[in-house]
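A.B. asks: Make a model of this:
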Amino acid sequence: MSADYSVLIDAETWAFIERTNSFYPPDAVDYTVAQQRDVYNTMCKAFFAGYPESVSSADRFIDARDHKIPIRIYEKRDSDPEAVCLYFHGGGFVVGGLDSHDDVCAEICEATGFRVISVDYRLAPEHLHPASFRDCLAAFEHVASISELPVVLCGDSAGGNLAAAVSHTVRGDDRQPIGQVLIYPGLGGATDRGSYLTHAQAPMLTTRDTLYYAEIRGGGFNWSTDPRFAPLADPDFSGLPDTVVISAECDPLSDDGRHYCQRISAAGGKAIWNNEPGLVHGYLRARHTVTRARSSFRRICTAVHLLGQGRWPGQL
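C.D. replies: I've put the predicted structure just below:
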């Protein structure tokens, strides 16, 4: 049964959806990847909200084995950070970068006082799986090796997938993350049931879109049993960091967050799943114009802040 978005989605959110869609011409589905990136970057610039006055940033590189990984480091003036928030941006593993989520990271820095580090991992189709995962893992290992501060992993959409994949890979290490906050993540759930059917035609992201991005990321190869590609495929959910997943109700990916938290809880870990009523995929860009999105972003920042301090948020 399909969802009735005329009931679920309020006027503010519809205005955000319409503004977002205004950047995408009717034939955008047939665009090349380069053209898709141009459209996405133009849209992100239009939504850019600037930095809080107290926050500044600097661009650096991490030396990987055969290439350099660009990062952007955010600091809050006159603040002694208690933790590092390592942020992985969304964009279906195909679009996005340091600029697309620049203001989001700056605002997380301002709200928490933490050092925020955004990672410009390699994108598909030029760099197929596991390239993006390897870059995010290398970024975590670098940050953990040069600082004693606890690390909270955070990411939206594709970035939430990458954050979870890193957490699964490094659990049990001396310097594993203290927590993870996953924002409307795609975690490799079954696409023929649950929210993938109910919200198959959701505004902002359809089930067909999720299949398209998975196909591009994987280069046509079926990686569905690889936890680095689909964290829900991991048979072992023990030993994972304290986890907060914040999904959007009107999103085919919402059940991925629910199932992920259920698996962690069943394995004896701590996990909270918030399914934000009436919100859609990509609502981080609506945090200044949509009341529901603004409230959700506050919950996201609170979760990052509390986890970084070694505190359990309870109910957000």
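A.B. asks: okay, CA-based contacts and neighbour counts for the rest of this
C.D. replies: Will do.
A.B. asks: Can you show me the strands along the protein?
C.D. replies: Secondary structure of the chain, counting by DSSP state E: strands at 55-63, 68-76, 84-88, 115-119, 151-156, 179-183, 242-250, 271-280.
A.B. asks: would you list those in CSV and tack on distance to E126 and mean neighbour count?
C.D. replies: Shown next, in CSV, are the strands of the chain (distance: least, CA to CA, whole Å; neighbours: other CA atoms under 10 Å):
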stretch, distance to E126, mean neighbour count
strand 55-63, 19, 15
strand 68-76, 15, 20
strand 84-88, 18, 30
strand 115-119, 17, 27
strand 151-156, 21, 29
strand 179-183, 25, 29
strand 242-250, 29, 27
strand 271-280, 29, 21
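A.B. asks: out of these, nearest to C261?
C.D. replies: Among the strands of the chain, strand 271-280 comes nearest to C261, with 5.2 Å by CA to CA.
A.B. asks: ok, back up a step: including distance to A131, could the strands of the chain go into TSV?
C.D. replies: Formatted as TSV, those follow (distance: least, CA to CA, whole Å):
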stretch	distance to A131
strand 55-63	14
strand 68-76	11
strand 84-88	14
strand 115-119	13
strand 151-156	17
strand 179-183	20
strand 242-250	24
strand 271-280	28
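A.B. asks: Could I get the contacting residues of Y24?
C.D. replies: Counting by CA atoms under 8 Å, 6 or more residues apart in numbering, Y24 touches V39.
A.B. asks: swap that for S145, please
C.D. replies: Contacts of S145 by CA under 8 Å, 6+ apart: none found.
A.B. asks: Sequence B follows; please return its structure for comparison with A:
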Amino acid sequence: MIDEPTWAFIKATDAEYPPDTATLTIAQQRAIYDRMCRAFHRGYPAGVVAEDRAIAGVPCRVFDGPGPMVLYLHGGGFVVGGLESHDDICAEIRVRTGLGVVCADYRLSPEHLHPAAFDDCIAVARAVGADGPILLCGDSAGGNLCAAVAHALRRTAVKILGQVLAYPGLGGDSDKGSYLTHAHAPMLTRDDVLFYKNIRHGAPSPQGDATVSPLQDTDFSDLPPTLAISAQCDPLADDARDYAAKITAAGGCALWVEEAGLVHAYLRARHTVPRAAASFTRIVDALSAMAKGQWPQGETK
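C.D. replies: Model (predicted):
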């Protein structure tokens, strides 16, 4: 399934962030992850500037621009990541969509257990949304937080024009489907998923709580238009598929895309792997279309 450019990306990532990193201390994991992010950082496109400032008491990096603003929530298993980890991704979203972008530096586990990260993200969404419509975009754990925020803020004064979720973990059944088929996938294993899932709570993850596992909500109506993207070679692949299906079944607008041959965290490969570049284009095009109240061109519901 995996082509040569993607294998090269996997090997380059493993050189910076070894597959056994989840077995190390939290401090070690963060140091290694930060080093890896620096190695893959592509810099800012010409003319892009950012300012760090608090929004609703949460540290944020703001790429000022016209609205609707994109609220980007970063991945990292709720344990690693921050304003530097997805900095260049946000800068490129700013340029390619023409929209302003806010990245929230939400609190991390295990120092800050659930609902700390969710509380931070929804506070920023409310604050930014008070000035006009917003878009949600996030990868991995950030995709989880985007969906949780969308569920919590529907039918409120905050207008969410759409959400784009890249290889999100949404609380699917870890004992079936892609969790087993791709249990030993490069970049993210089923064991990694279970580690990050439980560390968010300091105990086994609670069931039936949509702020933790949006897939376990009982109501999928009135959610914003959603593009849910899976990496094919990822234990989380079925989560995006199942989430889009539930929104569609409830009468909403959602599309699931499975990116063939790609692996978890492929956004860092957007400049070196053609498949990842195409997926990143899909993401920015979807955000641009949603900002105009349109469904992404060339896609079908």
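A.B. asks: what TM-score comes out when they're superposed?
C.D. replies: Overlay of the two chains. TM-score (TM-score structural alignment, normalised by the length of the second structure): 0.97; 299 aligned residues with a CA RMSD of 1.2 Å.
A.B. asks: follow-up on the earlier one: nearest to T198 of the first structure, of the strands of the first structure?
C.D. replies: Ranking the strands of the first structure by proximity to T198 of the first structure (CA to CA) places strand 242-250 first, at 8.8 Å.
A.B. asks: Translate R193 of the first structure into the numbering of the second structure.
C.D. replies: Under the alignment (TM-score structural alignment), R193 of the first structure pairs with K176 in the second structure.
A.B. asks: how much space between that match and M1 of the second structure?
C.D. replies: According to CA to CA, to the nearest Å, K176 of the second structure and M1 of the second structure sit 20 Å apart.
A.B. asks: Tell me which of those two has more neighbours.
C.D. replies: Higher neighbour count among K176 of the second structure and M1: K176, with 12 against 8, using other CA atoms under 10 Å.
A.B. asks: Please determine how far that one is located from V164 of the second structure.
C.D. replies: From K176 of the second structure over to V164 of the second structure the distance is 25 Å, taken as CA to CA.
A.B. asks: How about G98 of the second structure?
C.D. replies: Distance of G98 of the second structure to V164 of the second structure, given as CA to CA: 16 Å.
A.B. asks: Going by neighbour count, which residues in stretch 7-23 of the first structure are buried?
C.D. replies: By neighbour count on 16 or more other CA atoms under 10 Å, the buried set for stretch 7-23 of the first structure is I9, D10, T13, W14, F16, I17, T20.
A.B. asks: what's the counterpart of the fourth one in the second structure?
C.D. replies: W14 of the first structure maps onto W7 of the second structure when the alignment is built from TM-score structural alignment.
A.B. asks: A127 of the second structure touches G57, doesn't it?
C.D. replies: No - with contact taken as CA atoms under 8 Å, A127 of the second structure and G57 are classed as non-touching, separated by 10.0 Å.
A.B. asks: Tell me which of the buried residues of stretch 7-23 of the first structure fall in helices.
C.D. replies: Among the buried residues of stretch 7-23 of the first structure, DSSP state H puts T13, W14, F16, I17, T20 in helices.
A.B. asks: which ones are touching the first one?
C.D. replies: Contacts for T13 of the first structure (CA under 8 Å, 6+ apart) come out as L279, A286, V290.
A.B. asks: For D120 of the first structure, state which of the residues you listed is nearest.
C.D. replies: Among the contacts of T13 of the first structure, and counting by CA to CA, the member closest to D120 of the first structure is A286, at 22.4 Å.
A.B. asks: for the spatially most central residue of the first structure, what are its contacts?
C.D. replies: The centroid of the first structure falls nearest to D156 when counting by CA atoms, centre = their mean (1.4 Å). By CA under 8 Å, 6+ apart, the residues touching D156 of the first structure are F88, H89, G90, L182, I183, Y184, P185.
A.B. asks: farthest pair in those residues?
C.D. replies: Using CA to CA, the two most remote members of those are F88 and Y184, lying 12.6 Å apart.
A.B. asks: Name the residues contacting each of these two.
C.D. replies: Residues touching both F88 of the first structure and Y184 by CA under 8 Å, 6+ apart: D156, G160.
A.B. asks: Quick one: map C250 of the first structure onto the second structure.
C.D. replies: Counting by TM-score structural alignment, C250 of the first structure corresponds to C233 in the second structure.
A.B. asks: Skipping adjacent residues, who's closest to its match in space?
C.D. replies: Using CA to CA, 6 or more residues apart in numbering and skipping the chain neighbours, the partner closest in space to C233 of the second structure is V263 (5.0 Å).
A.B. asks: residue in the first structure matching the one you found?
C.D. replies: Mapped onto the first structure by TM-score structural alignment, V263 of the second structure lines up with V280.
A.B. asks: same deal with T272 of the second structure?
C.D. replies: In the first structure, T272 of the second structure lines up with T289, judged by TM-score structural alignment.
A.B. asks: ditto for D219 of the second structure
C.D. replies: Per TM-score structural alignment, D219 of the second structure is aligned with D236.
A.B. asks: What's the local residue count around that match?
C.D. replies: Neighbour count of D236 of the first structure, defined by other CA under 10 Å: 14.
A.B. asks: ok, now which ones touch it?
C.D. replies: Neighbours of D236 of the first structure in contact, by CA under 8 Å, 6+ apart: A267.
A.B. asks: The match of C250 of the first structure against A185, yeah?
C.D. replies: Yes - using CA under 8 Å, C233 of the second structure is in contact with A185, at 6.1 Å.
A.B. asks: Please enumerate the shared neighbours of those two.
C.D. replies: Joint contacts of C233 of the second structure and A185 (CA under 8 Å, 6+ apart) are V263.
A.B. asks: E259 of the second structure versus the match of C250 of the first structure, what's the distance?
C.D. replies: Taking CA to CA as the measure, C233 of the second structure and E259 of the second structure are separated by 9 Å.
A.B. asks: Aligned to the residue nearest to the centre of the first structure, what sits in the second structure?
C.D. replies: Aligned counterpart of D156 of the first structure in the second structure: D139 (TM-score structural alignment).
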